[in-house]
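Trainee: fold the following, please.
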Amino acid sequence: MTKQVLIIEDSGSFRMVVKVALERAGYEIIEAANAEEACALLDGRAINVIVCDVNMPGMNGIEFVRHLRTTSYKFTPVVMLTADSQVEHKAEAADMGVRVWITKPFQPTYLIEAINKLCPIT
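Mentor: Here you go, the predicted structure:
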């Protein structure tokens, strides 16, 4: 069964890079251009892992994860993929169960390896 990855990224070109890399690795992609759009996608569909930026207009990635943890998706693994390297943000995300923090620029193979560990394709 194909695994679903929700990508939350406000940069369309960066979202496309992540999407192409993960599709090539065998994942199905659901896209959101911001956290508010992503919240609307938390509607019962299968989402196996979430890749989320931190710095986005409106609700940021940390706020999104805080909201996520109050939903039926509260145990869904989250990978933060961001230019943000603030220690406080990393610590807050870790306290909310974020398992992986990858700083941009990044190697797609590293992202794929991290997602494969959280959500292996069987």
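Trainee: contacts and neighbour counts: CA atoms only from here.
Mentor: Will do.
Trainee: show me the contacts for the residue nearest to A32 when sequence neighbours are not counted.
Mentor: Distances taken as Cα to Cα, 6 or more residues apart in numbering put I8 closest to A32, at 4.8 Å, once the chain neighbours are dropped. If you count contacts by Cα atoms under 8 Å, 6 or more residues apart in numbering, I8 has them with R15, E31, A32, A33, N34, A35, A38, I50, V51, C52, D53.
Trainee: this one as well, want them side by side:
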Amino acid sequence: MLSGLLALRAWGTATGAVTLQDPDRLRWLLPPAVAELLDVVITRQDTRPKPAPDGLHAALSRLDVPPERAMFVGDSPTDMTAARAAERVALGAVWGWHPPAALRAAGADHLLPEPASIGPSLLHHLPLISSA
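Mentor: As a prediction, this is how the structure comes out:
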């Protein structure tokens, strides 16, 4: 996943995290090498927690990313619910605690089989934007 985040950064892609974790606990859970590659981190203290879409909206506003150019990768049904409520592409990370069927049932548009799936290839999941 680290190499994928580095590749996304090299492509000029903004990245962030929206988590249910408290900021103090997140320091123990998020490796520093990953944290340094994130442009924004939204925690449960910043907005209403998932499944509300508020965290995704806050991240997008801080990143200054057009909504149609954003997607959300998550490993739980509440992540998929939040992404769908925010009208974003929902990508289910099946290496988490929840089975693929639960991610699909919660609205995952696509399933990512492994952490190595994180990288520039994710960008092909974004809808094509007409130049007209």
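Trainee: quick check: TM-score for this pair?
Mentor: Once superposed, chain against chain, the TM-score is 0.50 (TM-score structural alignment, normalised by the length of the first structure); 97 aligned residues with a Cα RMSD of 3.6 Å.
Trainee: and the biggest helix by length in the first structure, which residues are buried?
Mentor: When the first structure is parsed with DSSP state H, its longest helix is helix 12-24. Of all the residues in helix 12-24 of the first structure, those buried under the rule 16 or more other Cα atoms under 10 Å are R15, V18, K19, A21, L22.
Trainee: contacts for it?
Mentor: The contact list for helix 12-24 of the first structure, computed with Cα under 8 Å, 6+ apart, reads I7, I8, E9, E28, I29, E31, A33, P108, I112.
Trainee: aligned partner of the first one in the second structure?
Mentor: With the correspondence set by TM-score structural alignment, I7 of the first structure lines up against A17 in the second structure.
Trainee: can you give me the helices in the second structure?
Mentor: All helices of the second structure, identified by DSSP H, fall at 2-10, 23-29, 32-35, 54-63, 77-85, 100-105.
Trainee: which of those sits most buried?
Mentor: Mean neighbour count (mean count of other Cα atoms under 10 Å) peaks for helix 77-85 among the helices of the second structure, with a mean of 24.
Trainee: mind listing what the residue nearest to the spatial centre of the first structure touches?
Mentor: Closest to where the C-alpha atoms of the first structure average out (Cα atoms, centre = their mean) is V51, at 1.3 Å. Contact partners of V51 of the first structure, counting by Cα under 8 Å, 6+ apart, are V5, L6, I7, I8, V78, V79, M80, L81.
Trainee: surely the first one meets V49?
Mentor: Just to be clear, that refers to V5 of the first structure. Yes: here V5 of the first structure reaches V49: they are 5.1 Å apart, a contact under Cα atoms under 8 Å.
Trainee: got any residues that touch both of these two?
Mentor: In contact with both V5 of the first structure and V49: no residue, using Cα under 8 Å, 6+ apart.
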